[in-house]
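Undergrad: Sequence and computational prediction follow.
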Amino acid sequence: MDSPGLPTAKDVREAAARIVGGVKRTPLVHARKLSALTGADIWLKLENLQYTGAFKERGALNKLMMIPEQDRKRGVIAASAGNHAQGLARHAKALGVPATIVMPVTTPDVKVRQTREHGAEVVLAGHDFDEAKAAVAILQKERGLIFVHPFDDPDVITGQGTIAIEMLEDGPDFDAMVIPIGGGGLIAGMSLAVRDISPKTEIIGVQAALFPSMINALDGGERPTGGNTLAEGIAVKDAGALTRQIVQNNVDDIVTVDERILERALSMLMMEQKLLVEGAGAAGLAALLADPARFVGKTIGLVLCGGNIDARLLSMILMRDLARAGRLARLRVQLLDMPGQLVKVATIIASQDGNVIDVGHHRTYSDLPAKMTCMDVTIDTQGQDHLDRILSNLREEGYEVEIAAY
């Protein structure tokens, strides 16, 4: 459904032709392992394989190419500490357009460095995104720069929508596409193409439960918005003015997913499909995991919209997932404070093929009797059943043992 003043499916088709060769036509892969685990027929669009690791390149390139040649020399400006910054910087450099990116002073050095490496001038201003946006307005006026919004711009929206055209050309007939929502540029653009090419395909948006901004925008709700989410790429407090209109016209449903489900989805993509994604990129799979009955037997398209994640955060998520599956456990064992006890506990664990990977004693900071101590033993197991056998054997030998919380 097209509305006056809004971009159309025709605009998306024209954007697709415009950006050919400028961005990667990413693979659409059949996720057989995830399909077997969920009961849905899952297809994954690997936008995490774009040069900068995210889909944002599409909208940035389309916007830049829509700027008249005589105006490009003025330069462009944006406020971003993430994927939009790198996508815009990369393609501005390729087209010879000066780019200025304003980032909060709290932005990690690695992101600042990567953006500069793409040829942009980085200006650090403000302590949060809102303050950085205020600095953009000042610089834009002073320098006569062209502002490139990360999502609420017709050319950006239609650039992002080219993903749907590729999916519908390369894949099966989809019963549904499940698409992450931050400000709404991705789902808005994709929905224009889907409604035009495959109107029977259900379009489902997914937001982090901590940032239900699009849902609030559509129903006038005042759900709390904010917090530390794994899906920082879709952690947007206010949905776009243009995007909300397109979403209202085209999107069938929007769901939210909590942090634990996001972690599980990210881990499953890594462990089962060998695909590295950021939190926002795992949001579509998280929606399937949160409500599996809804998708069983259906052909589902998911967009892995980005793969830029901090290595330390990824490591922590994978370790936490191993703990939840019983593959990794920290046992707190009470025992007499006397020689030989550690060997006995380790022998019991080894007799059940458990692997001790870390040990810690707690004598002083304990409320146990003076002749007792507690020992934390981190073990590697084959899964929950294996862990249960080790616990049972320790208890049969007279040790009080519990699993420390993860």
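TA: Nice, I can see it.
Undergrad: all contacts plus neighbour counts: C-alpha atoms, from now on.
TA: Noted.
Undergrad: my guess is Leu44 meets Arg32, correct?
TA: No - the pair Leu44 / Arg32 is not scored as a contact, 10.3 Å apart, by C-alpha atoms under 8 Å.
Undergrad: okay, these two: which has more neighbours?
TA: More crowded of Leu44 and Arg32, by other C-alpha atoms under 10 Å: Leu44, with 20 against 15.
Undergrad: putting a second one here so we can go through both:
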Amino acid sequence: MKKYTSKECIEALKLAEKDLSDNFTIFDYIKWADGKDYPGIDTIKTRLGTSKFTEALKKAGVNNYHKTRDGFSYQEVLGAYERAREEFGYVTKKKYDEWARVNNLPSSFTLVKYLSTSHTWKELFQDDKYKHCIDSLKLAEKDLPDNFTAYDYDVWARRHNKPRLDTIKAYLGTSTFEETAEKAGINSFRKNVEKGYTYEQALDAYERAQKEFGYISRLRYSEWAKTNQLPGPQALLKHLNCTWKELFPKSKEQRENILAHLRASDKKSQQHAEKKYKKYKKYSEAECYSAIKEAVQHFKGVNFSPSTYDNWALENEKPAHITILSRTAKKWSEVKEQAFNEYLDELSGNAFINNKNEIANKIYTQNEAIEYIKCSKLTFVKYAEKNGVQPFKVVGGKKASIKLYWQDDLDFLYDKIPRRERKR
């Protein structure tokens, strides 16, 4: 097999440009080169150091590579877009395609493919809702400190009656806060990763916040900590092993008690405890399933997210959902489903025992039934025959038999017997 050089590959592409029509595709080249002494597609891409045919054409200097499939060049597509923006401002896909057919311009599909980075029509022709979402994020950037988080934005959005982050992500077609912020052009956004703080540093920051504010909300503390370059709220919760409500209760006496308790813990013993926890706190697969079953029982079903579970697990010293996935090697939905089924099996076993006792308490012999209704035997027999109340089971023979009645039937019969004929 002949080995082609990069120069020979470039010459082959330029020759194909002359022989073939404008905007020839990869399939046109394969058909043209078949049976001839020209390099194949894979050889060309390897020699020119690219994985795409269009990039190979660009490196070879073939200028028709940027033309679209319907025959328009990139400049013509851009010109059509600018003309549509001037004429309509915002336009729907359907209305644009009708206008483009009349004026012999590129279709909406072509515009989205070659001009939109996220491949959405909304990015090219932003409507009022799209602009409102972008403006909301930019306004939050001005109001909130640098490096604000998704939680910070949602709290701010509720206060200022702005769209929630989930709504913005759905409208902009993004899945993470990082992508959403980048799409809105928020360059100051950086992922908030707090690490490197010690237990003492977290405790000092907590004590300083108590002295300055007494009670402080999580959002306000986050802003204050960023301004003063102190451990953020996550670092406090992690090192001090408390919830936010426990750290900052509204009662002054409670705040002083928890600070004294934390100060009383020796630094060395705290570090030792943290090392011991990291070294020995390893959960088995059975313990992970047991934790999920407890969560199912606590939340009364499987309708809880990983973040909701993690908050509960932190308060109850249970394994995090990442640990559970690692130990069980299953998906989150599969783990919850299995734990839920086991919980139902246990529940049904207990229910069987309870139902057995309940059923036994609802069965009456004839003498017990007469005493339950508080009437004579003659009255009982008379009104039972009249209202069709019969024993659901007769035990024994003709000489000695026991008639068993159901409590619901006796309640029905009680209402049918006149009050004057009941025993007082």
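TA: On my side now, so go ahead. Just so we're clear, the structure is a prediction, and the values are computed from it rather than from any experiment.
Undergrad: TM-score them against each other, please.
TA: The TM-score (TM-score structural alignment, normalised by the length of structure 1) is 0.25; 160 aligned residues with a C-alpha RMSD of 6.4 Å.
Undergrad: All the strands of structure 2, residue numbers only.
TA: For structure 2, the strands defined by DSSP state E cover 363-365, 393-396, 401-406.
Undergrad: How about structure 1?
TA: Along structure 1, counting by DSSP E, strands occupy 28-30, 41-46, 76-79, 99-103, 121-124, 146-147, 176-180, 202-208, 253-257, 299-304, 328-336, 355-362, 372-380, 400-403.
Undergrad: Including distance to Asp155 of structure 1, could those strands go into CSV?
TA: As requested, those are exported to CSV (distance: least, C-alpha to C-alpha, whole Å):
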stretch, distance to Asp155 of structure 1
strand 28-30, 24
strand 41-46, 21
strand 76-79, 14
strand 99-103, 17
strand 121-124, 23
strand 146-147, 12
strand 176-180, 19
strand 202-208, 21
strand 253-257, 24
strand 299-304, 20
strand 328-336, 48
strand 355-362, 53
strand 372-380, 51
strand 400-403, 53
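Undergrad: on that earlier part again, so can I have TSV of the strands of structure 2 showing mean neighbour count and distance to Ile353 of structure 2?
TA: TSV is the format used below for those (neighbours: other C-alpha atoms under 10 Å; distance: least, C-alpha to C-alpha, whole Å):
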stretch	mean neighbour count	distance to Ile353 of structure 2
strand 363-365	17	16
strand 393-396	11	22
strand 401-406	17	19
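Undergrad: of all those, which lies closest to Asn103 of structure 2?
TA: Closest approach to Asn103 of structure 2 among those (C-alpha to C-alpha): strand 401-406, 84.5 Å.
Undergrad: Check structure 1 for its longest helix and report it.
TA: helix 154-170 (DSSP state H).
Undergrad: name the helices or strands packed onto it?
TA: With contacts defined as 3 or more C-alpha pairs under 8 Å, 6 or more residues apart in numbering; DSSP states H and E, the packing partners of helix 154-170 of structure 1 are helix 9-18, helix 56-66, helix 185-197.
Undergrad: JSON lines please, covering the ones you listed and showing distance to Ile317 of structure 1.
TA: JSON lines is the format used below for those (distance: least, C-alpha to C-alpha, whole Å):
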{"stretch": "helix 9-18", "distance to Ile317 of structure 1": "36"}
{"stretch": "helix 56-66", "distance to Ile317 of structure 1": "25"}
{"stretch": "helix 185-197", "distance to Ile317 of structure 1": "26"}
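Undergrad: To Val359 of structure 1, which of the ones you listed lies closest?
TA: helix 56-66 (45.4 Å).
Undergrad: for that closest one, packing partners?
TA: With contacts taken as 3+ C-alpha pairs under 8 Å, 6+ apart, helix 56-66 of structure 1 sits against helix 9-18, helix 83-95, helix 154-170.
Undergrad: Show me which residues of it are buried.
TA: Neighbour-count burial for helix 56-66 of structure 1 flags Lys56, Glu57, Arg58, Gly59, Ala60, Leu61, Asn62, Lys63, Leu64, Met65 (criterion: 16 or more other C-alpha atoms under 10 Å).
Undergrad: Quick check: the farthest pair among the residues you listed?
TA: Greatest spatial distance in the buried residues of helix 56-66 of structure 1: Lys56 and Met65, 14.5 Å, computed using C-alpha to C-alpha.
Undergrad: residue boundaries of the helices in the stretch 201-350 of structure 1?
TA: 213-219, 241-250, 259-273, 283-290, 292-295, 311-324, 341-351 (DSSP state H, counting those that start in this stretch).
Undergrad: To Val102 of structure 1, which of the ones you listed lies closest?
TA: Closest approach to Val102 of structure 1 among these is made by helix 241-250 (22.1 Å; C-alpha to C-alpha).
Undergrad: that older thread, may I see the strands of structure 2 arranged in TSV, with distance to Lys416 of structure 2 as well?
TA: Shown next, in TSV, are the strands of structure 2 (distance: least, C-alpha to C-alpha, whole Å):
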stretch	distance to Lys416 of structure 2
strand 363-365	18
strand 393-396	22
strand 401-406	16
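Undergrad: and of these, who's closest to Trp121 of structure 2?
TA: strand 401-406 (69.6 Å).
Undergrad: packing partners for the closest one?
TA: Using 3+ C-alpha pairs under 8 Å, 6+ apart, strand 401-406 of structure 2 sits against strand 363-365, helix 366-373, strand 393-396.
Undergrad: Save those as CSV, and put in distance to Lys245 of structure 2 too.
TA: Shown next, in CSV, are these (distance: least, C-alpha to C-alpha, whole Å):
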stretch, distance to Lys245 of structure 2
strand 363-365, 52
helix 366-373, 54
strand 393-396, 61
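Undergrad: wait, which of these is closest to Lys131 of structure 2?
TA: Ranking these by distance to Lys131 of structure 2, with C-alpha to C-alpha as the measure, places strand 363-365 first at 70.7 Å.
Undergrad: neighbouring contacts of that closest one?
TA: Here strand 363-365 of structure 2 makes contact (C-alpha atoms under 8 Å, 6 or more residues apart in numbering) with Ile402, Lys403, Leu404, Tyr405, Trp406, Gln407.
Undergrad: Return the member of these nearest to Arg255 of structure 2.
TA: Closest to Arg255 of structure 2 out of those is Gln407 (57.6 Å), distances taken as C-alpha to C-alpha.
Undergrad: Count the neighbours of that closest one for me.
TA: So Gln407 of structure 2, with other C-alpha under 10 Å, has 16 neighbours.
Undergrad: Can you give me the separation between it and Ile373 of structure 2?
TA: Gln407 of structure 2 is 10 Å from Ile373 of structure 2, where distance means C-alpha to C-alpha, to the nearest Å.
Undergrad: Over to Tyr280 of structure 2?
TA: Tyr280 of structure 2 is 65 Å from Ile373 of structure 2, by C-alpha to C-alpha.
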